[in-house]
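S.K.: I need the structure of the sequence given here:
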Amino acid sequence: MKVDNWHRTEPREVRPFFESIGAERSLDSCGLRIYEDGDATLNTSYELDEIDFQRMSLAVSVKVAEYKAWIGKLKPNELDLVLIARHGFLKRSRVLEKVSLAQELPGQWEIDQKVLSQLGGGRNTSITVAICLTEDRTEKPGSPFIPGHWLAKKTFLLRSRTMPTLFDLRVRNDEDWVAAGYPRKTYYAVDYLGGIDTELEEGASVATVWVHADAHAKLTTGALGDSMQPLLASEIIFSIVLESFHEWKDQTEAAPETPLANLLAKLGGDRPMPLGELKSLAVKPSHLRATLQDRLSVLSVLR
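M.R.: Sure, this is the predicted structure:
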């Protein structure tokens, strides 16, 4: 069933409900198929090359544990199984499918390529299948009561090998820029927060990137946005590398499981780029910029 008007109302920090704690593992057997001729796997994280995104044909295998084992005092017609796609960089999300648990569930949900094209073509996109409350209930401690409260979810992350996820993107309008001390028509600015060579908590980033609301609207629609995203990303990473250089310039190697190690892995292709090579680029900004443009395939999207 396609969805037009379902929306998520729960706050971002909501936690699972102890009354239905058994539901948490009910979606563990859901899987993701990447290619039309492939099989669904239970993996939750995928790193793909550009050629993979070109031939990608996503489908979610729907396998929900028997609800009688975990539903508690809830009723099947109070719960929906939903499929959501979200692109973190573009700050865009779509509810793709919805079905009541009281109905027969599909064996799989195929994801329309047109939808993916609006979400960066699947690059750095999350696909989430979740069980959510569908109607208001009397508020009780430990029990879901607002439409959109989730009882269980499983998220599949699709990451591009050529675009490290180092930063969080936010939007400012004219007045916001002026209040922050910038000219009102600033295109973007990078606030480096620090910690590129430390292991961060899940969801944390080393920088906040602010983009003008007008530019963000263009970046998220049409061919212009598709061509500008890699160029903007290369400039953002360029700024982060230069601003963080003092933190790692005296080191001989990057600590594992850190944003810096992740960046080196993605810049190096088959093997991580040596830290010494990134140091050499950091003291030659024009060479650093050119290398980032090459690794993020800036030119190819302009053809």
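
S.K.: Every contact and neighbour count from this point should use C-alpha atoms.
M.R.: OK.

S.K.: burial measure for Ile51, as a count.
M.R.: When neighbours are counted by other C-alpha atoms under 10 Å, Ile51 registers 8.

S.K.: could you point out which element follows the helix or strand hosting it?
M.R.: Per DSSP states H and E: Ile51 is located in helix 50-54. Toward the C-terminal end, the helix or strand that comes next after helix 50-54 (DSSP H and E) is strand 59-61.

S.K.: Would you map the helices across the stretch 151-300 of the chain?
M.R.: Assignment of helices within the stretch 151-300 of the chain using DSSP state H, counting those that start in this stretch yields the ranges 174-179, 213-219, 222-248, 259-268, 275-282, 285-295.

S.K.: Quick check: which of those helices is nearest to Phe17?
M.R.: Closest of these to Phe17 is helix 259-268, at 32.8 Å (criterion: C-alpha to C-alpha).

S.K.: Also compute the angle for that closest one relative to helix 222-248, please.
M.R.: For helix 259-268 against helix 222-248, the angle by axes from the mean of the first three to the mean of the last three C-alpha atoms, to 10 degrees is 130 degrees.

S.K.: now the angle between helix 285-295 and helix 259-268, please.
M.R.: Relative orientation of helix 259-268 versus helix 285-295 (the same axes, to 10 degrees): 70 degrees.

S.K.: Ala59 is in contact with Ile111, isn't it?
M.R.: Yes - the criterion here is C-alpha atoms under 8 Å, and Ala59 meets it with Ile111 at 5.7 Å.

S.K.: Another for comparison:
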Amino acid sequence: MRRNRVRTESRIVRPFPSLDECLADVQFRPSPDRDFDGSTSFDASQLNDIRPEFRLKVDRSAIEVAGTVAPSDLSLVIRLADLGLHRSELIFHSAPDAAPEAWTVPPDVRRRFSWKTGVEATVALVLREDRRPRSGQPFLKGHWVARKDFSVRPRSSPRRFPIERWTADDFVKRELPKDTAYWIDFISEDLDQRFDDPGDALRVCLRADVYDALAAAEDTDHGRGVMSLILTEILAEIVFRGLRALEPSAHPERGGLLDTAIERVTRATGASLEALRRHVEEGDVASIRAFAQAATEARRSIVKIARRH
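M.R.: Now for the predicted structure:
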């Protein structure tokens, strides 16, 4: 039986006609002692000397044949996402025609990522500038028209929400205070569904100095404690927003983001779905946050942070 629930459109900026075939020959290898063999997934537990390198071969003819955009309208970019700290960073950009045939991640950049915990790499063609909107064509600066993904992670490692490094101006452009420490940007307003890519659901935007401090402290109790508190807020927001959008008679989609969040809370606290619904109906986000704190062991994180001083 089809369930009734409130549906809203996602705000994610998706590509229009895909030009992924023009990146078909782009390749990645985690270290120089391996061949470029077309693999896109690598087991981090089997890697020792990690010195990632990309082969950046773009098929210009595929772009020209499609006729959606001109090669001169595009930039070739590489983004790395750290699965341990849940953060991402744009590490390379170039005009497609000016890109080197092969590019190695510089040592100082490489050391900012926890490769053993897991890193995802995306090579993409994105618009260089805004264009006049046209039906069926990309028009926003940064809008990707082609992408190819690679991953280095333990085989059992799940995909995580992306964390991005934002400047003060980035926050101001979103009409937020320039001194914002972090902001949870919900890309999709419908959380009652499965997301193959968690980044389609939300992203966490950290002020640059906060991002850098957490990156430096990611292997410490202090750093893990702060990230745990941010995770608590994410969990609370998912439960509150998701249940608020769900019709009273509907049940969350099994295995979806909302269902997974609720299950984590109910398993840790013994609370029922009905009890959580009541708090949401009353607009009591503070109580939902309290349940999320219990589910993420926020108390323990706060104690560890406090005892460091």
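
S.K.: And the TM-score between these chains?
M.R.: Here the superposed chains carry a TM-score of 0.52, computed using TM-score structural alignment, normalised by the length of the first structure; 200 aligned residues with a C-alpha RMSD of 4.5 Å.

S.K.: picking up where we left off before, so which of the helices of the stretch 151-300 of the first structure is the most surrounded?
M.R.: Across these, the average number of neighbours (mean count of other C-alpha atoms under 10 Å) peaks for helix 259-268, which reaches a mean of 21.

S.K.: Can you spell out the matching residue range in the second structure for that one?
M.R.: Mapped onto the second structure using TM-score structural alignment, helix 259-268 of the first structure covers no residues at all.

S.K.: can you pull the contacts of Leu242 of the first structure?
M.R.: Counting by C-alpha atoms under 8 Å, 6 or more residues apart in numbering, Leu242 of the first structure makes contact with Ala282.

S.K.: Could you measure from it over to Pro76 of the first structure?
M.R.: According to C-alpha to C-alpha, to the nearest Å, Leu242 of the first structure and Pro76 of the first structure sit 54 Å apart.

S.K.: more neighbours, Ala59 and Ile111 of the first structure?
M.R.: Set Ala59 of the first structure next to Ile111 and count neighbours by other C-alpha under 10 Å: Ala59 wins out with 20 against 17.

S.K.: Need the counterpart of the more buried one in the second structure.
M.R.: Counting by TM-score structural alignment, the partner of Ala59 of the first structure is Glu53.

S.K.: now do Leu119 of the first structure
M.R.: In the second structure, Leu119 of the first structure lands on Phe113 (TM-score structural alignment).

S.K.: what about that match, how many neighbours?
M.R.: Phe113 of the second structure: 22 surrounding residues under other C-alpha under 10 Å.

S.K.: Can you lay out the helices of the stretch 151-300 of the first structure as JSON lines showing distance to Val14 of the first structure?
M.R.: Putting these into JSON lines (distance: least, C-alpha to C-alpha, whole Å) gives the following:
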{"stretch": "helix 174-179", "distance to Val14 of the first structure": "28"}
{"stretch": "helix 213-219", "distance to Val14 of the first structure": "28"}
{"stretch": "helix 222-248", "distance to Val14 of the first structure": "31"}
{"stretch": "helix 259-268", "distance to Val14 of the first structure": "27"}
{"stretch": "helix 275-282", "distance to Val14 of the first structure": "40"}
{"stretch": "helix 285-295", "distance to Val14 of the first structure": "38"}
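
S.K.: one step back: residues in contact with the match of Ala59 of the first structure?
M.R.: Phe28, Arg29, Pro30, Ser31, Pro32, Ala102, Trp103, Thr104, Val105.

S.K.: Wait, the second one touches Phe54, no?
M.R.: Yes - the pair Arg29 of the second structure and Phe54 qualifies as a contact (C-alpha under 8 Å) at a distance of 6.6 Å.

S.K.: Neighbour count: those two, which is higher?
M.R.: Arg29 (24 against 20).

S.K.: one step back: measure the match of Leu119 of the first structure to Ala81 of the second structure for me?
M.R.: Distance, Phe113 of the second structure to Ala81 of the second structure, by C-alpha to C-alpha: 8 Å.

S.K.: and if you look at Ala295 of the second structure?
M.R.: Here the criterion is C-alpha to C-alpha. By it, Ala295 of the second structure lies 25 Å from Ala81 of the second structure.

S.K.: how many other residues sit next to the nearest residue to Gly118 of the second structure once chain neighbours are set aside?
M.R.: Excluding its sequence neighbours, the residue lying closest to Gly118 of the second structure (C-alpha to C-alpha, 6 or more residues apart in numbering) is Arg153, at 3.8 Å. By other C-alpha under 10 Å, the residues close to Arg153 of the second structure number 26.

S.K.: For the longest strand anywhere in the first structure, what is the distance to the chain centroid?
M.R.: Selection of the longest strand in the first structure by residue count, based on DSSP state E, yields strand 150-160. Between the mean C-alpha location of strand 150-160 of the first structure and the chain-wide mean there is a distance of 9 Å, by C-alpha atoms, centre = their mean, to the nearest Å.

S.K.: ok, average deviation of that strand from the second structure?
M.R.: Taken over the aligned residues, the distance from strand 150-160 of the first structure to the second structure averages 0.9 Å (mean C-alpha distance after the TM-score superposition for the first structure).

S.K.: and for that strand, what span of the second structure is it aligned with?
M.R.: The alignment of strand 150-160 of the first structure onto the second structure (TM-score structural alignment) spans residues 144-154.
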